[in-house]
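Undergrad: Sequence and computational prediction follow.
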Amino acid sequence: MEQFSVRSGSPAQTALIGAALADALRPGDIVLLSGDLAAGKTTFVKAVAEALGSTDPVTSPTFALAQFYSARSRILHVDSYRLADVEEYRDLGLAEYQDEVISLIEWGEKIAGEFPCHLAISFVATDETDGRSLTFASSCDRWTGALGDLHAAISKDTNGAHARDRIVID
């Protein structure tokens, strides 16, 4: 499994990380986001959507379960929090769109077995105010080189930033 972690100290830094990922995404990609409530998952999805050119309002689809956003590549935003199991996800009928959209799934760990090839991003709050640690991981061939490219892109995006604004890569 290939993986790396970054530490974000603010929502703005989380948005920079999301924008860097957006450059690597293509239709058919599945990104599973995990983390506690208010860990930054929806903020991250909003940044990815904006980086892909979406002007649609991005909100957590906790009650709607799924939302589509128009962008250079169409985005499917799913929230699995209220789903009891994978069967409930299957009943939504979203699998028919998977090859045509970029899927960003909050609470994705609940249905990870449904997606043999996916990028997992876990969000963990740190002790600092608004701080988050994001760990990117995948064991799928699609992400083998892409994770290295993403790591380099995040490093480049913050290389010239003031020390307090730099994203720390672990």
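TA: Everything's here; your move. Numbering: from 1, shown residues only.

Undergrad: contacts, neighbours, all on C-alpha from now
TA: Noted.

Undergrad: Not counting the lengthiest helix in the chain itself, show me its contacts.
TA: Scanning the chain for the helix with the most residues, using DSSP state H, yields helix 141-158. With CA atoms under 8 Å, 6 or more residues apart in numbering as the test, helix 141-158 has contacts from 2-4, 16-17, 20-21, 24, 117, 119, 136-138, 165-167, 169.

Undergrad: Next up, a structure to set beside the first:
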Amino acid sequence: MEPLVFEYKSSSMEETVSLAKRLGGMLEPGDVITLEGDLGAGKTTFTKGLAQGLGIKRMVNSPTFTIIKEYHGRLPLYHMDVYRVTNESEDLGFDEYFEGEGVTVVEWAHLIRDQLPENRLEIQLNHEPNGGRRILFKPKGFRYERLCEEFFYEDLGN
């Protein structure tokens, strides 16, 4: 069976934030979102929108030098940037966040693939020639398949 993939084309940073904000409003405790894409593709911008959807008022920025930043809103947001993790097998306690009461967002998630939970929503952000972004949603597990179906069917007005 082919894996489900949902695609969205964003023409601006504001549109990406708005898309992520709507998704943030649908998230539940324990949800895990992974973000992949080249430098400048919009991973942190997407996370800012998720934070808005979770009711977080603080400014969200990349946790590049601290690995994990926590924010508090309707649900806690655990924002991880694992770009600088040098040993994938090193136990940094990520599972405590993945199984926690908040939403976990992991930038550069492929660098800790073996530590990620099996069920998660993988999001790939790619540059488009016109300056926009192509955003692919790849749900892993029933919860995320239903979430994407609800999100995209509602978005399309169906």
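TA: Nice, I can see it. This structure is a prediction, so every number in the text was calculated from the model and none was measured.

Undergrad: so what number do they get for TM-score?
TA: With the length set by TM-score structural alignment, normalised by the length of structure 2, the two chains reach a TM-score of 0.91; 154 aligned residues with a CA RMSD of 1.6 Å.

Undergrad: sorry, back to before: which ChimeraX command selects the buried ones in the contacts of helix 141-158 of structure 1?
TA: Filtering the contacts of helix 141-158 of structure 1 down to the buried ones (16 or more other CA atoms under 10 Å) takes a single ChimeraX command:
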select :3,4,16,17,20,21,117,119,136,137,138,166,167,169
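
Undergrad: picking up where we left off before, need the next SSE after the longest helix of structure 1, C-terminal direction.
TA: Per DSSP states H and E, the first helix or strand lying C-terminal to helix 141-158 of structure 1 is strand 168-169.

Undergrad: Nearest residue to Leu136 of structure 2 in space, please, no chain neighbours.
TA: In this structure, Leu136 of structure 2 finds its nearest non-sequential neighbour in Glu7, 4.6 Å apart by CA to CA, 6 or more residues apart in numbering.

Undergrad: Superpose on structure 1 and give me the mean offset of the helix or strand encompassing that neighbour.
TA: For Glu7 of structure 2, the enclosing helix or strand under DSSP H and E is strand 6-10. Superposing on structure 1 and averaging over aligned pairs (mean CA distance after the TM-score superposition for structure 1), strand 6-10 of structure 2 comes out at 0.6 Å.

Undergrad: between the next helix or strand after that strand and helix 142-155, how many degrees?
TA: Using DSSP H and E, the helix or strand that follows strand 6-10 of structure 2 in sequence is helix 13-24. On the basis of axes from the mean of the first three to the mean of the last three CA atoms, to 10 degrees, helix 13-24 of structure 2 is oriented at 130 degrees to helix 142-155.
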